[in-house]
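S.K.: here are the coordinates; sequence isn't available:
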């Protein structure tokens, strides 16, 4: 379980950076992270919400709505990364 949580932390960091770079790979990476988080995190609703946001906005867009959506998705990924870090430290789900 600890190794799964550690891998999830790394994946979420990469996703957050892809959102900052406006990289379209953020969507597929986030979909993989949602699947990987099942069983590692107690709830994956925040990651599912981030995935929904990423799928509905233009990641390369420069409108205020696109920028705001990317920031919200980043914040949700960061929250999930913190939960995964906690799971990695205690060796199980938190």
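M.R.: Structure received. None of the values given here were measured: they were computed from a predicted structure. Numbers count the residues shown, from 1 in each chain.
S.K.: rest of the way, CA atoms for contacts and neighbours
M.R.: Fine.
S.K.: okay, which residue is most central for the chain?
M.R.: Nearest to the geometric centre of the chain sits residue 77, at 3.3 Å (CA atoms, centre = their mean).
S.K.: where do the helices sit along the chain?
M.R.: Secondary structure of the chain, counting by DSSP state H: helices at 2-20, 26-37, 45-56, 64-90.
S.K.: ok now the first one, how far from the chain's centre?
M.R.: Put plainly, it is helix 2-20. Relative to the chain's own centre, helix 2-20 is displaced by 7 Å; criterion: CA atoms, centre = their mean, to the nearest Å.
S.K.: A further structure is provided below for comparison with the first:
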């Protein structure tokens, strides 16, 4: 099940601890980020061990527009992650909330 940018923003602003993974590239993250852990999509298969402890927890994945994070979501689910949610519209939609 996916998550809207409105719900994500509300959860961030309330101070809730969330597992947020940003699957964009380094240069995109440096230009603008919302505090997620940066694991570019291409690196994800080699870096799964870094987030292995989150397999049973809710994990939110986001990118620029929602396409790469959807790919990441499907991949992570295939690797045994049970609750991966894609941020619909990505950081573009998130930034439109302001």
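M.R.: All right, it came through fine. Worth saying up front: this structure is predicted, and the values here are computed from it rather than measured.
S.K.: TM between them?
M.R.: Here the TM-score for the pair of chains, by TM-score structural alignment, normalised by the length of the first structure, is 0.32; 60 aligned residues with a CA RMSD of 4.8 Å.
S.K.: now the helices for the second structure?
M.R.: Under the criterion DSSP H, helices of the second structure are mapped to 5-13, 26-31, 44-47, 67-78, 90-95.
S.K.: to residue 38 of the second structure, which of those helices lies closest?
M.R.: Closest of the helices of the second structure to residue 38 of the second structure is helix 26-31, at 7.3 Å (criterion: CA to CA).
S.K.: helices and strands around that closest one, which ones?
M.R.: Helices and strands touching helix 26-31 of the second structure, as assessed by 3 or more CA pairs under 8 Å, 6 or more residues apart in numbering; DSSP states H and E, are absent.
S.K.: follow-up on the earlier one: switch the helices of the second structure over to CSV; also include mean neighbour count and distance to residue 37 of the second structure.
M.R.: CSV is the format used below for the helices of the second structure (neighbours: other CA atoms under 10 Å; distance: least, CA to CA, whole Å):
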stretch, mean neighbour count, distance to residue 37 of the second structure
helix 5-13, 14, 14
helix 26-31, 12, 10
helix 44-47, 14, 12
helix 67-78, 19, 13
helix 90-95, 18, 14
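S.K.: of all those, which one comes closest to residue 61 of the second structure?
M.R.: Taking CA to CA, helix 67-78 is the member of the helices of the second structure nearest to residue 61 of the second structure, at 5.5 Å.
S.K.: what helices or strands is the closest one leaning on?
M.R.: Here helix 67-78 of the second structure touches strand 58-62, strand 83-86, going by 3+ CA pairs under 8 Å, 6+ apart.
S.K.: dump those into CSV; add distance to residue 7 of the second structure as well.
M.R.: Shown next, in CSV, are those (distance: least, CA to CA, whole Å):
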stretch, distance to residue 7 of the second structure
strand 58-62, 11
strand 83-86, 12
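S.K.: now the ones you listed as TSV including mean neighbour count and distance to residue 37 of the second structure?
M.R.: Below are those laid out as TSV (neighbours: other CA under 10 Å; distance: least, CA to CA, whole Å):
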stretch	mean neighbour count	distance to residue 37 of the second structure
strand 58-62	23	9
strand 83-86	24	15
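S.K.: indicate which one of the ones you listed is closest to residue 94 of the second structure.
M.R.: Taking CA to CA, strand 58-62 is the member of those nearest to residue 94 of the second structure, at 10.0 Å.
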